[in-house]
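Peer 1: coordinates for the following, if possible.
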Amino acid sequence: MRYDDAFANGKYIEGAEAYPPLWAEKAAQFRAALGARARLGLPYGTGERNWFDLFLPKGKPEGLLVFIHGGYWRAFSPRDFSHLAAGSTARGWACAMPAYTLAPNARISAITAEIAASLNVMAAEVAGPIVMTGHSAGGHLAARMVCRDIALHDAVAACLARSVPISPLTDLRPLIETAMNDDFRLTRAEAAAESPALLTRRSGVPVHVWVGGAERPAFLDQARRLGNAWACPVTIDAGRHHFDVIEGLEAPDTPLMMALSGATLTH
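Peer 2: Okay, the predicted model is just below:
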């Protein structure tokens, strides 16, 4: 298919096969170390994957950071990325990580609706501001949650402080011409309706796009498309590729964590 290679990540990353087991190992170690401050498998709906994990800081949370996992909407689970809550919990924030029904068992529009439903429930667990982030397909969903067409409870929408999509997919139309669309079943209408770069951002919610400098050109283009469409900053994290760009979430004082806190960076 025309765009298969453009959106292929692993084949262009040295040692790519080592990343998923490393993520899972670090995630399990983080959950074990957190003990009772890791609240696992909280439901937000009736579906098999309608649950989220919530990781709490030592004191009263300053607010809630929501991280949505990637995997082209087809792979992985929040449990593969629990360790990415380390930076936010060290800063005194709670971190929620929702699961969602994977394609082909759900269309992307249905996954978007699930994440919106999860956000309404997760927000009830922690008072204060809400910061959205996510990686790749999760970056798409983090951006979708601050689009004007997403139905959120008024109180939840009022708490949205910012969104920092990481390596997000923002214009889904090229994915129609990939073999992955056998699972997505994207039509042109759905691709347009689910593309943040073609939609209107919710008023008053700042967005800061983050992408690795060593990523595939298609992902750099996708990041810039959202930056241009929403007139928001785009940080190109020099030397980072698609699999290690998320490592900035593991520590409290990285540039990525500063962006999540709303700090102004040089782009």
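Peer 1: alpha carbons only for contacts and neighbour counts from here, please
Peer 2: OK.
Peer 1: and the closest residue to Met122 other than its chain neighbours, what element?
Peer 2: Spatial nearest neighbour of Met122, excluding adjacent residues (C-alpha to C-alpha, 6 or more residues apart in numbering): Ala96 at 7.0 Å. Assigned by DSSP states H and E, Ala96 falls within strand 94-98.
Peer 1: let's compare: structure for the following, please.
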Amino acid sequence: MNFDDAYANGDYIEGAQTYPPKWEEAAYEWRSVENAVGRARLNLSYGESERERFDLFYPDSGKPKGLMVFVHGGYWLAFDNKSWSHLAAGATACGWAVAMPSYTLAPDARISQITTQIARAIEAAAKAISGPIVLTGHSAGGHLVARMRCSDVALSVADRLQNIVPISPLSDLRPLMQTKMNDDFRLDMVEACAESPLLAKSLRDVPTHVWVGANERPAFLDQARWLADGWEDAKLTIAPARHHFDVIDDLADEGSALISALL
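Peer 2: As a prediction, the model looks like this:
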């Protein structure tokens, strides 16, 4: 198997190059409005490094029902939290606050270090918002939120976790050792196993619903199925007519099945 091809998403999505600018534009417009009306707190720090920042969005009225955290993807190599602000719209419309963190990218950080950063980001956001916490993330972000269920990850607010929805997650990192991306990941077998949610030896008791698009690459369908099968209590939804880049769109829709599964 050519693992570089197996995990290449953009090569198999029509108009793939148009998605990042569309994401950025939609995120900027939505974030600007929310900030202007006082429903956003931007660039909050959760650590010392430049990228250890998160944005926090509030519902339009009343005390938040709880906190949703969205962790972005990009193979731990690309993007930051600013491209996804509009995806908070579904949860805020339902009365939840939403935190969106950035994190240090590879090769400046190893994946294990990024996992620790995300735990700190969740803890920092949880100080601002009381109540239950739900976690979701896409692709590499799906991996990172799945890791929060693993007992080896220190997470002081773990008792507040109500639900985890990894979207198109990378659950077993061992195949990525066979890609050119590993020049930046620097995964060895020890870290690949330790950072693979599928291989976790002990799990927190948190409901988990794995979500993946029906039109995704076979490797990502496999990764999602592996996690849902490996975590016996996990649910699996294969979203019809969705590929790796548009599977997250329904986070912006308060009436979507994805938001219902999450909240």
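Peer 1: returning to what we had before: dump the residue contacts of the equivalent of the residue nearest to Met122 of structure 1 over in structure 2.
Peer 2: Matched across to structure 2, Ala96 of structure 1 falls on Ala99, judged by TM-score structural alignment. By C-alpha atoms under 8 Å, 6 or more residues apart in numbering, the contact set of Ala99 of structure 2 is Phe54, Asp55, Leu56, Phe57, Leu67, Met68, Val69, Phe70, Ala125.
Peer 1: the residue mapped onto the first one from structure 1 - how many residues pack around it?
Peer 2: Which is Phe54 of structure 2. Aligned by TM-score structural alignment, Phe54 of structure 2 pairs with Phe52 of structure 1. Using other C-alpha atoms under 10 Å, Phe52 of structure 1 has 25 other residues around it.
Peer 1: cool, the one 10 residues further on as well?
Peer 2: Applying other C-alpha under 10 Å, we find 18 residues neighbouring Glu62 of structure 1.
Peer 1: quick one: contacts for the residue nearest to it when sequence neighbours are not counted?
Peer 2: Residue nearest to Glu62 of structure 1 in three dimensions, not counting chain neighbours: Trp93, with 5.1 Å by C-alpha to C-alpha, 6+ apart. Shown in contact with Trp93 of structure 1 (C-alpha under 8 Å, 6+ apart): Leu56, Pro57, Pro61, Glu62, Gly63, Leu64, Leu65.
Peer 1: same question for Val210 of structure 2.
Peer 2: By C-alpha under 8 Å, 6+ apart, the neighbours of Val210 of structure 2 are Val165, Pro166, Ile167, Ser168, Pro169, Ala224, Leu227, Ala228, Ala234, Lys235, Leu236, Thr237.
Peer 1: quick one, strands of the stretch 101-250 of structure 1?
Peer 2: Here the stretch 101-250 of structure 1 has its strands, by DSSP state E, counting those that start in this stretch, at 130-135, 160-166, 209-212, 234-237.
Peer 1: which residues touch whichever residue in structure 2 pairs up with Ile68 of structure 1?
Peer 2: Using TM-score structural alignment, the partner of Ile68 of structure 1 in structure 2 is Val71. Val71 of structure 2 makes contact with Asn81, Met100, Pro101, Ser102, Thr136, Gly137, His138, Gly141, Gly142, Leu144, Val145 under the criterion C-alpha under 8 Å, 6+ apart.
Peer 1: mind redoing it with 6 Å?
Peer 2: Val71 of structure 2 makes contact with Gly137, Gly141 under the criterion C-alpha atoms under 6 Å, 6 or more residues apart in numbering.
Peer 1: so who does Pro252 of structure 1 touch?
Peer 2: By C-alpha under 6 Å, 6+ apart, the contact set of Pro252 of structure 1 is Gly87, Ala90, Arg91.
Peer 1: what do we get in structure 2 for it?
Peer 2: Using TM-score structural alignment, Pro252 of structure 1 pairs with Glu254 in structure 2.
Peer 1: for His86 of structure 2, see how far away that match is.
Peer 2: Glu254 of structure 2 sits 12 Å away from His86 of structure 2, going by C-alpha to C-alpha, to the nearest Å.
Peer 1: which neighbours do the two share?
Peer 2: Between them, Glu254 of structure 2 and His86 share no contacting residue, judged by C-alpha under 6 Å, 6+ apart.
Peer 1: what about Ser112 of structure 2, how many neighbours?
Peer 2: Quick note: Ser112 of structure 2 (other C-alpha under 10 Å) scores 17 neighbours.
Peer 1: can you find the partner of it in structure 1?
Peer 2: Per TM-score structural alignment, Ser112 of structure 2 is aligned with Ser109.
Peer 1: identify the residue spatially nearest to its match, adjacent ones excluded.
Peer 2: Per C-alpha to C-alpha, 6+ apart, closest to Ser109 of structure 1 is Glu194, 6.6 Å.
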